[in-house]
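*Asks:* Below are the sequence and a predicted model; questions follow.
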Amino acid sequence: MNKQQSKKELELVQNADLPKCDTHLVHLDNVRLIQTQILSSDQAQQMAEIFGILADPNRLRLISALASQELCVCDLAALTKMTESAVSHQLRLLKAMRLVNYRREGKNVYYSLADHHIINLYSSLKEHLNE
């Protein structure tokens, strides 16, 4: 996390006037019920790493292009107005997190989103933004 991002988050927290409970009372039934459903520390770490990779506008633009269909690096570079080298770098990061797959066809390499979970995640977030 960079300093500018940390500063923005700190400002949000300081400016938030959120309501709080007037008394400190733990509802044990609720805690016990949710305790089996909460993410483990390892799962939370893995999710944080994926969200960290997705926190880049260029990578999100690549994902948005791949949400429609499989594309080669040349097509992705043209669509995003990035160099092929930059696109390849971003795709390497996405592949390392298992968010994209690729296949070779002759001298071309075609990329696609890894599975329907990634497509659903992208589609849900896009829908949320459009509300």
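*Replies:* Perfect, thanks for sending it. Numbering: from 1, shown residues only.

*Asks:* from here on, contacts and neighbour counts on C-alpha atoms
*Replies:* OK.

*Asks:* dump the residue contacts of Val109.
*Replies:* Cys72, Val73, Tyr102, Arg103 (Cα atoms under 8 Å, 6 or more residues apart in numbering).

*Asks:* Which residue ranges of this structure form strands?
*Replies:* 71-72, 100-105, 108-113 (DSSP state E).

*Asks:* Need those strands in TSV (columns: distance to Ser40).
*Replies:* Compiled in TSV, these are given as follows (distance: least, Cα to Cα, whole Å):
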stretch	distance to Ser40
strand 71-72	36
strand 100-105	25
strand 108-113	26
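
*Asks:* Pasting the second one now:
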Amino acid sequence: MPGGAGRTVCGVYEVHPERVEKARATLPQEGTLEKAALLLKALADPTRMRLLLALKGAGELCVCDLALLAGVSVSAVSHQLRFLRTARLVAFRREGKQVYYRIADAHVEALLEGALAHATEDT
């Protein structure tokens, strides 16, 4: 292969201004890109995915339930939930001293479904 195993190399340096402008016009603002990257980073961890999928399946769970399901400590779950809250993937409500978490909205459910569908499809 040109350029080494598995690498693709452009044989001719040629810029296509119309395509570049078309692509540039579709790019969101920098802040939106950063939020989207944070969201995808949040989904890139197996423990966080497990927590999100458990919430998707159950609708709402407390930290202790999530720790049991994920097989990690309550402290570890709390840390991951803070990350997921920052990425706006989960929401919560308090009931006395108990805090219950849920998937933030339908967009998050769609992301999870799409990720699983893509991961399980034949290549």
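*Replies:* Sure, I can see it. Here the structure is a predicted model, which is why all the values come from computation and not from measurement.

*Asks:* follow-up on the earlier one: closest to Val87 of structure 1 among the contacts of Val109 of structure 1?
*Replies:* Closest to Val87 of structure 1 out of the contacts of Val109 of structure 1 is Val73 (6.7 Å), distances taken as Cα to Cα.

*Asks:* if I look at whichever residue in structure 2 pairs up with that closest one, how far off is Phe92 of structure 2?
*Replies:* Taking TM-score structural alignment as the criterion, the aligned counterpart of Val73 of structure 1 in structure 2 is Val63. With distances taken as Cα to Cα, to the nearest Å, Val63 of structure 2 is found 11 Å from Phe92 of structure 2.

*Asks:* Now do the shared contacts for the two.
*Replies:* The contact sets of Val63 of structure 2 and Phe92 overlap at Val99, Tyr100, Tyr101 (Cα under 8 Å, 6+ apart).

*Asks:* Now do the contacts for the residue nearest in space to the middle of structure 1.
*Replies:* When Cα atoms, centre = their mean is applied to structure 1, the residue found nearest the centroid is Leu54 (3.2 Å). For Leu54 of structure 1, the contact set (Cα under 8 Å, 6+ apart) comprises Leu60.

*Asks:* That one maps to what in structure 2?
*Replies:* Under TM-score structural alignment, Leu54 of structure 1 pairs with Leu43 in structure 2.

*Asks:* Please enumerate the helices of structure 1.
*Replies:* Remark: helices assigned in structure 1 by DSSP state H are 3-15, 28-35, 41-54, 57-66, 73-80, 84-96, 116-130.

*Asks:* quick one: the third one to helix 57-66, angle?
*Replies:* Right, helix 41-54 of structure 1. Here helix 41-54 of structure 1 points in a direction 90 degrees away from that of helix 57-66 (axes from the mean of the first three to the mean of the last three Cα atoms, to 10 degrees).
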